[in-house]
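just to be clear, the model below is a prediction. Sequence and coordinates:
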Amino acid sequence: MLDEIDNRLLAALQRDAHMTAQELGEQLHLSPSQAGRRRQRLESEGYIQAYTARLDPVRLGLNVQGFVQVHLHSHGPEHSAAFARLLATRSEIVSAWTMTGDADYLLRVYCADLPSLNRLIHEVLLPHKTVARVHSQIVMDQLKQDGPLPT
């Protein structure tokens, strides 16, 4: 069970995961050791899964962000497993969700350019034995960055 201090600690770490126990303690009005113990507990209980760096895709040469909806031919466990194996091999697919509604999967992709996105769709996704069709959308501008989770 999370209390108000835990929620504030999680919010602070989502803003800046590099905060020291000293800095957390100052923000939360706790001693550094209390703040550190709370952080360790939240890590061990799985509330904090990882610490990552947010990279600038454009500076890395990834100029096209897109979302690709994937529709499968059929929906057996073997088809889903085969498609999941394909997803795991492609670094340009940065996240994937199974969906309700019309599409079976929604993929978030980053590619260097439009020809790269075209190759991903036409040479990787569409030829896969489980894929019936895809629908892609290219991001023109991202108005809000991936934000912290509400706490």
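Everything's here; your move. Residues are numbered from 1 along each chain as shown.

please count neighbours and contacts with C-alpha atoms only from this point.
Fine.

relative to Gly25, how far out is the residue of the chain most remote from its centre?
For the chain, the largest distance from the centre (CA atoms, centre = their mean) belongs to Ser31, which lies 33.1 Å off. Using CA to CA, to the nearest Å, Ser31 is found at 5 Å from Gly25.

with Arg39 instead?
The separation that Arg39 has from Gly25, given CA to CA, amounts to 11 Å.

before we move on, what about Tyr47?
Applying CA to CA to Tyr47 and Gly25 gives a distance of 19 Å.

and the residue positioned nearest the centre of the chain, how far is that from Leu28?
Geometric centre of the chain, nearest residue: Ser95, 5.2 Å, by CA atoms, centre = their mean. Counting by CA to CA, the separation of Ser95 from Leu28 is 33 Å.

any idea how far Ala35 is from His73?
Counting by CA to CA, the gap from His73 to Ala35 is 51 Å.

between those two, which has more neighbouring residues?
Between His73 and Ala35, counting by other CA atoms under 10 Å, Ala35 is the more crowded of the two (24 against 13).

surely that one touches Met19?
No: under the criterion of CA atoms under 8 Å, Ala35 is not in contact with Met19, lying 10.6 Å apart.

what helix or strand is Val94 on?
Following DSSP states H and E, one finds Val94 within strand 93-98.

surely the residue nearest to the centre of the chain meets Tyr110?
No: Ser95 lies out of contact with Tyr110 (CA under 8 Å); the separation is 10.0 Å.

in a helix, that's where Glu43 is, yeah?
Yes: the assignment for Glu43 by DSSP: H, G, I helix; E, B strand; the rest coil puts it in a helix.

put this next to the first one:
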Amino acid sequence: MSELDRHDRRILRALQENGRLGNNELAELVGLSASQCSRRRTALEQSGCISGYHAHLDRSKIEQSLISYISVTLHAHTTDNAQLFKSLVADLPMVMEVHALTGEMDYLLKVVCADLQSLNELINNVMLPHASVGHVKTAIVLETFKETSSIPV
């Protein structure tokens, strides 16, 4: 897709706020006709700018309210070891995000689980025994002031 214009950006902002908007509602919000919104939405989807639509869940209502950040240093800094670690975290549903970093730690994981016992089991029974993991450091979130999945457009 070519560069986004102001209408595309308005559509993306509106859909990030509410992915269930119909074309008529979207048209009212962004100042275009419903057919123009439909064509633009389809183009944004086909180009990959919109990669999907998701429900935002309330963690406390589904008993997954403990958030923690786990910093991981690999046992050895080799391509094979990094791939072993990536395979490990890819199969862990409680790991929401994984970021490779510069600096003291190699990876930062955002983890959501039910309680401290679940977190403890993840760290002590899954991560620490894994051959790729050298060191783990955990920080538990006490309070969340801001959380968004919206990208500024």
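Great, that's in hand. This is a predicted model, so every value here is computed, not measured.

quick one on the thing from earlier: show me what the residue nearest to the centre of the first structure lines up with in the second structure.
Matched across to the second structure, Ser95 of the first structure falls on Glu97, judged by TM-score structural alignment.

for the residue nearest to its match when sequence neighbours are not counted, which three-state class applies?
Nearest residue to Glu97 of the second structure in three dimensions, chain neighbours excluded: Lys110, at 5.0 Å (CA to CA, 6 or more residues apart in numbering). Following three-state DSSP, Lys110 of the second structure is assigned to strand.

would you agree Arg10 of the second structure is in contact with Val30?
Yes: contact criterion CA under 8 Å: Arg10 of the second structure and Val30 qualify, at 5.8 Å.

before we move on, the earlier item: the residue opposite the residue nearest to Glu97 of the second structure in the first structure once aligned: neighbouring residues, count only.
Aligning on TM-score structural alignment places Lys110 of the second structure opposite Arg108 in the first structure. Other residues near Arg108 of the first structure come to 17 when the count uses other CA under 10 Å.

before we move on, what about the one 10 residues further on?
By the measure other CA under 10 Å, the count of residues near Asn118 of the first structure is 13.

also the one 3 residues further on?
Other residues near Ile121 of the first structure number 18, with proximity taken as other CA under 10 Å.

what does the one 5 residues further on give?
Here the neighbour count serves as a burial measure; for Leu126 of the first structure (other CA under 10 Å) it reads 18.

how much space between it and Asp3 of the first structure?
Using CA to CA, we find Leu126 of the first structure at a distance of 48 Å from Asp3 of the first structure.

now the helices for the first structure?
4-15, 21-28, 32-44, 77-88, 114-119 (DSSP state H).

output these as a markdown table; include the columns distance to Arg59 of the first structure.
As requested, these are exported to a markdown table (distance: least, CA to CA, whole Å):
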| stretch | distance to Arg59 of the first structure |
| --- | --- |
| helix 4-15 | 22 |
| helix 21-28 | 31 |
| helix 32-44 | 31 |
| helix 77-88 | 24 |
| helix 114-119 | 17 |
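
of all these, which one is nearest Leu143 of the first structure?
helix 4-15 (18.2 Å; CA to CA).

that older thread, doesn't Leu92 make contact with the residue nearest to Glu97 of the second structure?
No: Lys110 of the second structure is not in contact with Leu92 according to CA under 8 Å; the separation is 11.4 Å.

ok, Arg59 of the second structure - contacts?
Ser65 (CA atoms under 8 Å, 6 or more residues apart in numbering).

and it, what pairs with it in the first structure?
Arg59 of the second structure maps onto Pro57 in the first structure, by TM-score structural alignment.

do Gly19 of the second structure as well
With TM-score structural alignment as the criterion, Gly19 of the second structure matches Ala17.

again, but for Asn124 of the second structure
So Asn124 of the second structure corresponds to His122, using TM-score structural alignment.

count residues in the vicinity of its match, would you?
13.

what of Thr73 of the second structure?
18.

the first structure: which residue goes with that one?
Checking TM-score structural alignment: Thr73 of the second structure goes with His71.
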